[in-house]
Structures are given as C-alpha cells and as structure tokens.
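Asks: here you go, sequence then predicted model.
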Amino acid sequence: MTFDRIERSTIAGTVYGHVDSAFAELADIFTANFEVRGEVGASLSLFHEGRRAVDLWGGRKAVGGDAWDEDTISIVWSSTKGITAIAAHHAVEKGHLDLDAPIARYWPEFAREGKEDATVAMILDHSVGVPALRDPVKPGGFADFDYMCDRVAAERPFWVPGTRHGYHGHTYAWTLGGLFRRAVGVPLGDYIRSELAVPLGADFWLGLPTSEHRRVAPMVYPTDPLFGGQSRANHAIENEPGAPFTLMMTNDGAYDCNDPAYWPVEIGSLNGMTNARGLATLYSALANGDLLTADTIARMGRTASASHLDATLLMPMRFGLGFMKTTDNRSASHLVDCTLLLSEDAFGHVGFGGSVGFADPAARMGFGYTMNRMGAGVMVGDRAQLLIDAAYRALGYRSKASGAWV
C-alpha cells in the first residue's frame, strides 16, 4: 500500500488522516461532505484484507465548537445493534445461546401474552413482535435496565411472533439485553469490551465511563422532516397514536441522547459510543475470518426477514440475524435517506441520522462512518452512500443498478 497523508482545510474545519492511494476517491468525497453536504464533524475508516486503508477524521464536535480529534467518539444510534448482534453470535459460538431455542429457556418471564413460542432468532431478525410499548414509559425509563426488561417481557405482541417483521428500534435493547444477561450472565456492554473490543483494539463502548465523556461529540438533531415527511410512517405518527412507529418515536420516557446521564447505561439498541475506526475494526475481524467461524459468518450474512412493508417503519426493509442487508428504496421518491446499497455478501447496521458499519467477507472489507450532524432517515444519506460507493469502485465493483453492488 502507498499511503497519502491528508490535511485539508474546509469551511467546517480541517480533515486529517491518511489514505491508501487506491482509495483516494474516498478522501475527496469525505472532504466534499464538509464543503457541500453540510457535514459538521465526522470520521471514516476502511480496512481491506485486514489492513487499514482509509483513516480520516475532521470538522468540529459542534457547530463552531472544538475540533473533531482523532480520538473523538459519538453516539451511533442503531449502529449499536450491529455490534450487539456480533456479541450475540459470539455467545452462540461459545455455547451460551441457541438461536433456535425458545426465549423461555433462558427468560421464563418473557413467555407470556402470546410470546411463549418465540425463539432467540426472532429477537435478532425483528420478528418477535414487541417493537414498541403501549403504556407510557416512565420519565428516564431508558436508564433503568431492569424496568425496561420487565416492560418488554410483559408486553402483548403486536403480531404472532415469527409471522412478520417490524423494526424493534428501541426495544431491541431489552429483548436482546435481557436475554443476554440471563443466558450469558454478564451485561452486553461488559461482554463486548472483554470479548470483542479490547482483544481487537476497537474503541467501542456500550456504557461509557465518565472518564471518556470528554471525547464525546454531541449529536446535531435533523431539521428536515423525518423520512422526507411523506412516508406511511409520517402518516402514522400524525394519525395513528397506537401504531408501532408512533409509539416507538414518542413513548421513550423523554430520552435525550445528548444527556450524559444516559451515556454510562446499557441501551443496546442505540447508545453505543465509538468512531469509524472502532466500527471498521470490529467488522474487519468478521470480513477476514479473524473472530468467528466461516459457518457463523455465513449465517450472519444471510437474509433472515424481508418484506415490502416492515410492520414498524412501513417501508421495504431487509434484515439478517441482527444486521441490515442491502435495501434499495430509490424508486420511492417520497422516502429520504431510506436506502443502503451494499453487496449481497455484506451485512452491518446503520444508525439513525446516517452512521454505518458493515463487513463484506467477499470483498474482505470492514467499513465505518460516524458523524454528529444527523440526516432525516432511518438508513444512510448521500454523505455515507457516496463513500460506500467509492469503496466498492476501488475494489473493482462495477454497478449498483440491481440494488446491490456487483
């Protein structure tokens, strides 16, 4: 590899890092994101064949604020789910979990209200049926792990588990987290640190200690209408107070991702703290077979649930067991930032507003992108997708016309 050192001034601050000359287009796009696409602060990392080929960061932690440094981290919202899913599959390999087992084997209290036959795999593919809670969450409830586990265990499912899928945007934290503590015996955050992050040298935290708070870039919430304002989900939030999407977006106990009181707690669906290098490091270990067996990686990459109408998001979605798969919503002109174009071999997860991490075992690529200015969609916008596109082009892929890079 031939590395080029990067130091470029932009209207939002300076971009730093290095890039393998074969991936030089990514540095150009990353810089342009600050100049023409409203980026405030961000990081980008790509590993190819186990070697770091792109490592960039820049901009500011807040509009007009301090510089985004090499070790700056931020909340990555649902990109957290991909890492907790890696932990779940790791626990399966260690014999702590059986994907086909009923949840009741590990968590008897969950087996009620029609969830008696729900399996572990149904948690991971978003078909277990509790994407939201009907009764109000108490103020600050997201910071009370046991309370939230009790709530999801007691909830009546919105459909018969396993018969359809609907994105468990928030409740995934406690369906998977509650199961994990009972089956494995330790919190997800502790397991990720000891079994994944520390051994691999990944700067990822689920439950951020106070000593690390100084590194956090707060999120800049989107100002554009959610999903573009014309989606079925927008219609639901305006007209259907009992719809899963409405409840997911409104019944959160006044959660605020920028409140440091939430940073030290485990919310395994949304409050992972990391940067692009942290995400790419973890996914690179999967892409190169350095962490889990080939059988496990094949299972992780397989599509497990997909439909033209996710029961929560009310748009086409595709999921693996804990991961998002390439999902092409470009033909739906009313949906903004609701597409993610990868290869069919790839699997990973996006975070609300646009962060993303994924592994592509066929390309032997681990990819991570994080930022603080959020977009309006549930998938990625131009800032991330243009970077992903450039990565695939650099590796010899030719087209995404089919909805997947080939």
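Replies: The structure has been received and is ready for your questions.
Asks: rest of the way, CA atoms for contacts and neighbours
Replies: OK.
Asks: what residues does the nearest residue to residue 275 once chain neighbours are set aside make contact with?
Replies: Excluding the flanking residues, the one nearest residue 275 by C-alpha to C-alpha, 6 or more residues apart in numbering is residue 73, at 4.9 Å. Listed by C-alpha atoms under 8 Å, 6 or more residues apart in numbering, the contact partners of residue 73 are 215, 216, 217, 273, 274, 275.
Asks: residues contacting the fifth one?
Replies: If a contact means C-alpha under 8 Å, 6+ apart, then residue 274 has 73, 74, 75, 76, 203, 204, 205 as its contacts.
Asks: next one: it from residue 321, what distance?
Replies: Using C-alpha to C-alpha, to the nearest Å, residue 274 is found at 22 Å from residue 321.
Asks: show me what secondary structure element comes after the helix or strand harbouring residue 246.
Replies: According to DSSP states H and E, residue 246 maps onto helix 244-250. Using DSSP H and E, the helix or strand that follows helix 244-250 in sequence is strand 273-274.
Asks: immediately after that next one, which helix or strand?
Replies: Next element after strand 273-274 (DSSP H and E): helix 276-287.
Asks: I'd like the contacts of residue 73 as CSV, with distance to residue 35 appended.
Replies: Listed next are these as CSV, based on distance: C-alpha to C-alpha, whole Å:
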residue, distance to residue 35
215, 24
216, 23
217, 20
273, 26
274, 24
275, 21
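Asks: by neighbour count, which of these wins?
Replies: residue 275 (30 neighbours; other C-alpha atoms under 10 Å).
Asks: so that one sits against residue 369, correct?
Replies: Yes. Contact status for residue 275 versus residue 369: in contact at 7.3 Å, counting by C-alpha atoms under 8 Å.
Asks: this is the other structure I want to compare:
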Amino acid sequence: MKPFSREVSHDGRIYPITGFVDPHFAAVAEAFAANFAAGEEVGAAVAVTVEGRPVVDLWGGYTNATFDHPWQEDTIVNMMSVAKGVAALCIHMLADRHLLDVAAPVATYWPEFAAAGKEALPLRFVLDHRAGLPYLTGKLPRGSAYEAHAIADALARQAPVAPPGTDPQYHVMTQGYILGEIVRRVSGKTLGSFLREEIAVPLGLDYAIGLSETDQLRCANFLLASDNRLLAAIRAPDTPESIFWAQLSATEDFNSHAWRSAEIPSANGHGNPRAIARLYGALACGGEVDGVRLIGDDALARMTAEQHHLPERLVGRHYHQALGVVLNSPPVSYMGPNPLSFGHQGAGGAHGFADPGVKLGFSYAPNQFKSNPAIPTRHRLIDATFAALG
C-alpha cells in the first residue's frame, strides 16, 4: 500500500483524510473523500483486505461534533450491532472445540434458562433471532443494561413472547446477553475476555467489547442528532419502541463511561474497520490468516448456513439470516455482488463482512448516525471496492 493524504472541504470546513491504499483500489479512496466533500460524514474509517492482505486503510474527519479533534490512526468508535457477528463467532469457536452444540438446548449449559417453558429452546434459535425473547417483559431499573448478570437472570426467568422457532423477532439487545452468559458458563470467561484472549490478541485486532479506561480516551463520539428516532426511543417512557432500551440510562447517548465500559455483546463493540476487515478477511480465507486459525471448515459452514428469509416482526427488516451473521441482504445489509457474503451491519452505518468468493474482508465505521438504512456512503465504498477487483 502507498500513503494517502488529502484535505477536502465542505461548507468552508476542511476535512483531513489519511491512510494507505493499494493503487489498484484508488477508487475507494476517491469515494471515501467524496463522502466528506458532500458533507455526509463527520468522521469515519474504511478498511479492506484481500487474501488476508490489507489493500485499503483510511480514516478521516473528526471524532466530535465540534470538529476540533481529527480522527487518528488509532481512533476507535462504537460499531453497534457489528458486535453481533463477533459475538456469534465466539460461540462458533466454542462449538468448533466441541465445548457446545448450537443445536442443543440453551439449558444444557445454563440450567436456570429452562424456566418458563424454555427447557428445549435450542441455542440456534438465539443465533437466528427466533428464540422469542427479543425484549424483557419484566421491569428492571434504569441502568440495568450495564449489568450483564441482571439482564441474563431476567431472561432466564422469562417466558418467550412468541413460540420459539416461528417468526423472527430481532433480538436487538437480548441476543448478546444470552450469548454472553453461555460463553461465561462454557469457557469460564466473559464474552469480552474471550474475544480479547482468543481473537483480538492472536490476530492483533483493535476491537473490544468492554473498553478499558485508557481505550476510552481515544474513542470517537457516537453522534446522534437531537431529533434522532433512536435517541427518542431510548429516552421515551413506556412506549413500544422504548422497550428495547428501557434498561439503559435515561440520558444515554452511547458516549457514557457506563456504556463504553460495560459488556453488551449485541451492541457496544468498539474498534476500527482495520480490525473488523482483518477479522472477516480471515473468515473469507476459510477461518485462518497469517498462521492464526480461528475456526474450522465445518464450524464456519454451520455459522454461515442460511436459516430463514422471513419477514421480521419488530424492526421490519428482511434478512437472509444465518447463525449469528446475516448473508448478503441488500439494501440494509449490502455486501457486494456475492449472495454468499456474510457479516453484520450496525445501527447508524457501521458494517463488516466477508466475501469468501474473492477472499475479501470489508469494514466501514462512521461516527455520525445515518438515518437512511441503505447507508449511501457505505454503498459507494463497497461498489468502488468490487469495481477495483474487476
């Protein structure tokens, strides 16, 4: 790769863009710069690997709404539900080691989960959002979301709100708490610790679920407009939408110390696209990169096998759903031309995916929440990436 540096302007404000790009992927750098020039970014980063080798690693703009702190090479940001794919990988790695079976009941590993008629509910229904536990029906105090054991205990006691295995209901927050508790009981580690020790450190990834005090200092602010629908849902009292978020702080803006330091495996993975592109690049190469094997062929095939393509009842989006990751599902989870590409998008724009056909890993992360679920800024980068491949 060659160094890339440019300044673009929009409405009189200068946006610095820096990084590295293989000359064959120069169009990705141009598309990235054009997003800033059009005024569609505050700060963002994008990374691409091909056959395990980085070909794009770019960052630009600012980490805050006052435009006075430029995005740095080591800046990290909340990538929201990108974390769901990472959390699922932790589960499938344990299955690859024959420490659990995704077809077995959750209660096999978590006996208390058998309460309220859930004794036969299989782990695979948690992974594909058909467990019938998309939100908590019982009241918990505000702030309970930062205490994983409190949510896990409540979910163990709760009866499904729909028959398991029927229509999917996107488990926005709850999926991660369930997977986290299973990882803890099977491995003896929290999901954040498992991720760090078994994935991030071996691969050199700058991505974590549960940030240290030091890492919080280099975290970009996640920017929600005051009229943002997601922010309104979080701060609403007892409305249908707020049921997803009722256990957060009433003033949560996704930049609090509590949010960043907690382990919320469905939603608060913080990192940069360099890390997620490398991770999915390894999966695109069959689960191994640079001599580090994360997962075997059988487990990877199981993880990426489509489970359903059914209308989703709560969020209303339609995915080709696999076991913890989604397959290429444009426009919301667009991953280029290959229908077998897989990964996970995050609310607001972040994305990470693997295209095993061309052994490609891709990731993009902005800090300004994008309300359009199609994320045009992201689509331009993906299209430029595949155009460069020819």
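Replies: Nice, thanks for sending it over. It should be emphasised that the depicted structure is a prediction, and the values quoted were computed from it without experimental measurement.
Asks: give me the TM-score for these two chains.
Replies: Aligned and superposed, the two chains score 0.90 in TM-score terms (TM-score structural alignment, normalised by the length of the second structure); 374 aligned residues with a C-alpha RMSD of 2.2 Å.
Asks: between residue 275 and residue 369 of the first structure, which contacts overlap?
Replies: Joint contacts of residue 275 of the first structure and residue 369 (C-alpha under 8 Å, 6+ apart) are 43, 44.
Asks: tell me how far residue 269 of the first structure lies from residue 176 of the first structure.
Replies: 9 Å.
Asks: neighbour count: the two, which is higher?
Replies: Set residue 269 of the first structure next to residue 176 and count neighbours by other C-alpha under 10 Å: residue 269 wins out with 28 against 23.
Asks: which residues does the aligned residue in the second structure for that one contact?
Replies: Alignment note (TM-score structural alignment): residue 269 of the first structure maps to residue 266 of the second structure. Neighbouring residues of residue 266 of the second structure by C-alpha under 8 Å, 6+ apart: 80, 81, 82, 83, 84, 87, 172, 173, 174, 175, 176, 177.
Asks: go on, residue 31 of the second structure?
Replies: Contacts of residue 31 of the second structure by C-alpha under 8 Å, 6+ apart are 380, 381, 384.
Asks: again, only this time at 10 Å
Replies: Each residue near residue 31 of the second structure by C-alpha atoms under 10 Å, 6 or more residues apart in numbering is listed here: 37, 377, 378, 379, 380, 381, 382, 383, 384, 385.
Asks: superposed on the first structure, what's the mean shift for whichever helix or strand the fourth one is part of?
Replies: What it means is residue 379 of the second structure. Assigned by DSSP H and E, residue 379 of the second structure belongs to helix 376-389. Taken over the aligned residues, the distance from helix 376-389 of the second structure to the first structure averages 1.3 Å (mean C-alpha distance after the TM-score superposition for the first structure).
Asks: sorry, back to before: let me have the contacts of residue 31 of the second structure in a markdown table, extended by neighbour count and distance to residue 71 of the second structure.
Replies: Converted to a markdown table, those look like this (neighbours: other C-alpha atoms under 10 Å; distance: C-alpha to C-alpha, whole Å):
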| residue | neighbour count | distance to residue 71 of the second structure |
| --- | --- | --- |
| 37 | 18 | 16 |
| 377 | 20 | 17 |
| 378 | 23 | 18 |
| 379 | 19 | 21 |
| 380 | 17 | 21 |
| 381 | 24 | 19 |
| 382 | 23 | 21 |
| 383 | 17 | 24 |
| 384 | 20 | 22 |
| 385 | 25 | 22 |
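Asks: of those residues, closest to residue 345 of the second structure?
Replies: Closest approach between the contacts of residue 31 of the second structure and residue 345 of the second structure, by C-alpha to C-alpha: residue 378, at 10.6 Å.
Asks: I'd guessed that closest one sits against residue 346; true?
Replies: No. Using C-alpha atoms under 10 Å, residue 378 of the second structure is not in contact with residue 346; the gap is 11.7 Å.
Asks: could you measure the nearest residue to residue 64 of the first structure once chain neighbours are set aside against residue 36 of the first structure, distance?
Replies: Distances taken as C-alpha to C-alpha, 6+ apart put residue 12 closest to residue 64 of the first structure, at 8.0 Å, once the chain neighbours are dropped. From residue 12 of the first structure over to residue 36 of the first structure the distance is 10 Å, taken as C-alpha to C-alpha.
Asks: number of residues surrounding the aligned partner of residue 386 of the second structure in the first structure?
Replies: Using TM-score structural alignment, the partner of residue 386 of the second structure in the first structure is residue 392. Neighbourhood size, residue 392 of the first structure [other C-alpha under 10 Å]: 20.
Asks: number of nearby residues for whatever residue of the first structure lines up with residue 169 of the second structure?
Replies: Taking TM-score structural alignment, the alignment pairs residue 169 of the second structure with residue 166 from the first structure. When neighbours are counted by other C-alpha under 10 Å, residue 166 of the first structure registers 28.
Asks: would you map the helices across the first structure?
Replies: Using DSSP state H, the helices of the first structure run over residues 24-36, 79-93, 120-124, 145-154, 172-184, 188-191, 198-200, 232-239, 244-250, 276-287, 294-301, 382-394.
Asks: is it possible to get JSON lines of those helices that adds distance to residue 222 of the first structure?
Replies: Formatted as JSON lines, the helices of the first structure follow (distance: least, C-alpha to C-alpha, whole Å):
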{"stretch": "helix 24-36", "distance to residue 222 of the first structure": "16"}
{"stretch": "helix 79-93", "distance to residue 222 of the first structure": "17"}
{"stretch": "helix 120-124", "distance to residue 222 of the first structure": "28"}
{"stretch": "helix 145-154", "distance to residue 222 of the first structure": "27"}
{"stretch": "helix 172-184", "distance to residue 222 of the first structure": "23"}
{"stretch": "helix 188-191", "distance to residue 222 of the first structure": "28"}
{"stretch": "helix 198-200", "distance to residue 222 of the first structure": "33"}
{"stretch": "helix 232-239", "distance to residue 222 of the first structure": "15"}
{"stretch": "helix 244-250", "distance to residue 222 of the first structure": "14"}
{"stretch": "helix 276-287", "distance to residue 222 of the first structure": "20"}
{"stretch": "helix 294-301", "distance to residue 222 of the first structure": "31"}
{"stretch": "helix 382-394", "distance to residue 222 of the first structure": "14"}
